[in-house]
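Q: Have a look at this prediction, sequence included:
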Amino acid sequence: MINVLLSQIQEKVLLTDQDQEAIATFFISKKLRKRQYLLQEGDVCKHLAFVAKGLLRSYNIDEKGNEHISIFGWEGWWVSDLNSFLSGVPAVFNIDAIEDSELMMISLVDYDRLTLAVPIMDRYFRILFQNSLVTKERRLMSAISHTAEEKYLNLAESNPHVIKRIPQNLIASYLGFTPETLSRIKKNLALKR
């Protein structure tokens, strides 16, 4: 699993052999079974997790019991309740596995130690956080300016390999509408083709 992580890091920054050896010492591996929690709302998020294999979701549940998915995390993605991880406050998100998954995880103490021991990792994480911010800004703009059909098409076009792995009710939750609305959209799209 560490090789998957190192390969993903190498896509963003150049690592020496010494950097790679050092990085490996800061991470622990964890396997999750389908439907197993990595984090539950109200707990403090103790780790930043890299998805080496599998598929996870981060979500919260409102007072009416409706689930709202904020992100899906598949191979090469990082998942966490970042505010909880960085500040130690209770998490507002649940994170669980949609598929059996394998993760590489780092604690906040080790995260800080890693960025001091391997300075290029500070740049790597800055790039990740910048990309995450851009993604969230685009998702917010989509939520307020696109139709339901446009939201679905954007997701399907940007992630065709992953969308096939995600149950339709979870896709609907992520896009902010009901499974019935998603079925209607898919039916209308099929009729247009």
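A: Cool, got the structure.
Q: make it CA atoms for all contacts and neighbour counts henceforth
A: OK.
Q: Can you tell me the number of residues neighbouring Ser87?
A: Other residues lying near Ser87 total 11 when counted by other CA atoms under 10 Å.
Q: For Ser80, which non-adjacent residue is spatially closest?
A: The shortest distance from Ser80 to any non-neighbouring residue, by CA to CA, 6 or more residues apart in numbering, is to Leu48 (5.3 Å).
Q: Give me the residues contacting the helix or strand harbouring Asp19.
A: Using DSSP states H and E, Asp19 sits within helix 17-24. The contact list for helix 17-24, computed with CA atoms under 8 Å, 6 or more residues apart in numbering, reads 2, 6, 114, 117-118.
Q: Sort out which residues of the helix or strand following that helix are buried, please.
A: Once helix 17-24 ends, the next helix or strand along the chain (criterion: DSSP H and E) is strand 28-32. Neighbour counts using 16 or more other CA atoms under 10 Å place 30-32 of strand 28-32 among the buried residues.
Q: Looking at these, which is nearest Lys151?
A: Lowest distance from Lys151 to these (CA to CA) belongs to Leu32, with 29.8 Å.
Q: three-state assignment of the most centrally placed residue in the chain?
A: Nearest to the geometric centre of the chain sits Gly73, at 3.1 Å (CA atoms, centre = their mean). Assigned with DSSP: H, G, I helix; E, B strand; the rest coil, Gly73 falls in the strand class.
Q: got it, and His68?
A: strand.
Q: list the contacts for it?
A: 59-62, 173-174, 176.
Q: can you give me the strands in the protein?
A: Using DSSP state E, the strands of the chain run over 28-32, 37-39, 47-53, 55-61, 67-74, 78-79, 94-97, 101-107.
Q: looking at those, which is closest to Ala148?
A: strand 67-74 (15.6 Å).
Q: try this one side by side with the last:
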Amino acid sequence: MHEKIVTFFETEYPLNQHGIDELLSLFQLKTIKKGTAILKANHLERELRFLNCGTVRELYATADKETNINFYTKPQFISDLFSFSKDLKTNKNQEAISDLEILSIEKQQFRELLQRYECGKSFIELSFQKLLKQKELLEFNRITKTPEELYQELFIYKPNWLEKIPQYHIASYLNITPETLSRIRKRIS
């Protein structure tokens, strides 16, 4: 159950062994069905969630439109860390686009652990640095590149997205219609 999260911590955020053992003991395994909302806008992020397996889409939604902003397909943390750490309501929504296996820990339990282990604080700091870098790159790419260039980058850097995620979700992520995506795919292949 904990193999993927242990590997994640060993490669991404090395913690001392006592801290990681206690952290792992607090995680609860949850299975979530395809189509289930995991996070809803205007709510507080109440748990730290680690995607063990499955695919999640993250999106912004208005009454008129949904726009996909990210997909999670590999073992990693999927919580809105800004909402989680600052106790602010999120603007994001998350939905399972396949059946999921998630490990989760309640916010209060996690905060108590951070107080006991200094290395846990570095986890939050490093996570924020990665999120800011990712957000900066996403904004830059969306402003400076064409949908075709963005699709080509997905083809190179995130081929698992193109295999696991329905094309209409990819089109939303690229901010184009599914028909435009179809034309781009034909030109590239």
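A: Arrived safely, thanks for sending. Predicted model only: the values in this text are computed from it and were never measured.
Q: Got a TM-score for the pair?
A: TM-score of the superposed chains, computed with TM-score structural alignment, normalised by the length of the second structure, equals 0.90; 189 aligned residues with a CA RMSD of 1.8 Å.
Q: just to revisit the earlier point, report the buried members of the contacts of helix 17-24 of the first structure.
A: By 16+ other CA under 10 Å, the contacts of helix 17-24 of the first structure give 2, 6, 114, 118 as buried.
Q: mind giving me CSV with those and columns for distance to Leu189 of the first structure?
A: Formatted as CSV, these follow (distance: CA to CA, whole Å):
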residue, distance to Leu189 of the first structure
Ile2, 41
Leu6, 40
Leu114, 48
Val118, 49
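Q: before we move on, the earlier item: compute the number of surrounding residues for the residue nearest to Ser80 of the first structure.
A: 20.
Q: before we move on, back to that, closest one to Val109 of the first structure out of the contacts of His68 of the first structure, please.
A: Nearest member of these to Val109 of the first structure, counting by CA to CA, is Tyr59, at 25.3 Å.
Q: ok, the closest one - contacts?
A: 67-71, 93-95.
Q: longest single helix anywhere in the second structure?
A: For the second structure, the helix with the greatest residue count under DSSP state H is helix 118-144.
Q: Let me know the angle separating it from strand 66-72.
A: Put simply, helix 118-144 of the second structure runs at 130 degrees to strand 66-72, going by axes from the mean of the first three to the mean of the last three CA atoms, to 10 degrees.
Q: list the buried ones in helix 118-144 of the second structure?
A: Neighbour-count burial for helix 118-144 of the second structure [16+ other CA under 10 Å]: 119-120, 123-124, 127.
Q: likewise stretch 88-95 of the second structure?
A: Applying 16+ other CA under 10 Å to stretch 88-95 of the second structure flags 89-95 as buried.
Q: still on that earlier bit, could you dump the contacts of Tyr59 of the first structure into a markdown table and include distance to His161 of the first structure?
A: As requested, the contacts of Tyr59 of the first structure are exported to a markdown table (distance: CA to CA, whole Å):
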| residue | distance to His161 of the first structure |
| --- | --- |
| Glu67 | 24 |
| His68 | 22 |
| Ile69 | 19 |
| Ser70 | 19 |
| Ile71 | 16 |
| Phe93 | 25 |
| Asn94 | 24 |
| Ile95 | 21 |
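Q: which one of those sits closest to Asn83 of the first structure?
A: Phe93 (10.2 Å).
Q: Show the contacting residues for the closest one.
A: Contacts of Phe93 of the first structure by CA under 8 Å, 6+ apart are 39-41, 58-60, 81.
Q: Now render these as TSV, adding distance to Leu189 of the first structure.
A: Converted to TSV, the contacts of Phe93 of the first structure look like this (distance: CA to CA, whole Å):
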residue	distance to Leu189 of the first structure
Leu39	36
Gln40	37
Glu41	36
Ser58	28
Tyr59	28
Asn60	30
Asp81	35
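Q: Compare these and tell me which is most surrounded.
A: That'd be Asp81 among the contacts of Phe93 of the first structure, by other CA under 10 Å, with 25 neighbours.
Q: Would you enumerate the residues in contact with Ile98 of the first structure?
A: Contacts of Ile98 of the first structure by CA under 8 Å, 6+ apart are 34-35, 54-57, 166.
Q: Type out the PyMOL command that picks the buried ones from these.
A: The following PyMOL line selects those of the contacts of Ile98 of the first structure that are buried, judged by 16+ other CA under 10 Å:
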select buried, resi 54+55+56+57+166
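Q: can the contacts of Ile98 of the first structure go into JSON lines with extra columns for distance to Thr25 of the first structure?
A: Below are these laid out as JSON lines (distance: CA to CA, whole Å):
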{"residue": "Lys34", "distance to Thr25 of the first structure": "27"}
{"residue": "Arg35", "distance to Thr25 of the first structure": "29"}
{"residue": "Gly54", "distance to Thr25 of the first structure": "23"}
{"residue": "Leu55", "distance to Thr25 of the first structure": "24"}
{"residue": "Leu56", "distance to Thr25 of the first structure": "24"}
{"residue": "Arg57", "distance to Thr25 of the first structure": "27"}
{"residue": "Ile166", "distance to Thr25 of the first structure": "33"}
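Q: For the residue nearest to the centre of the first structure, what is the corresponding residue in the second structure?
A: Superposed on the second structure with TM-score structural alignment, Gly73 of the first structure falls opposite Tyr72.
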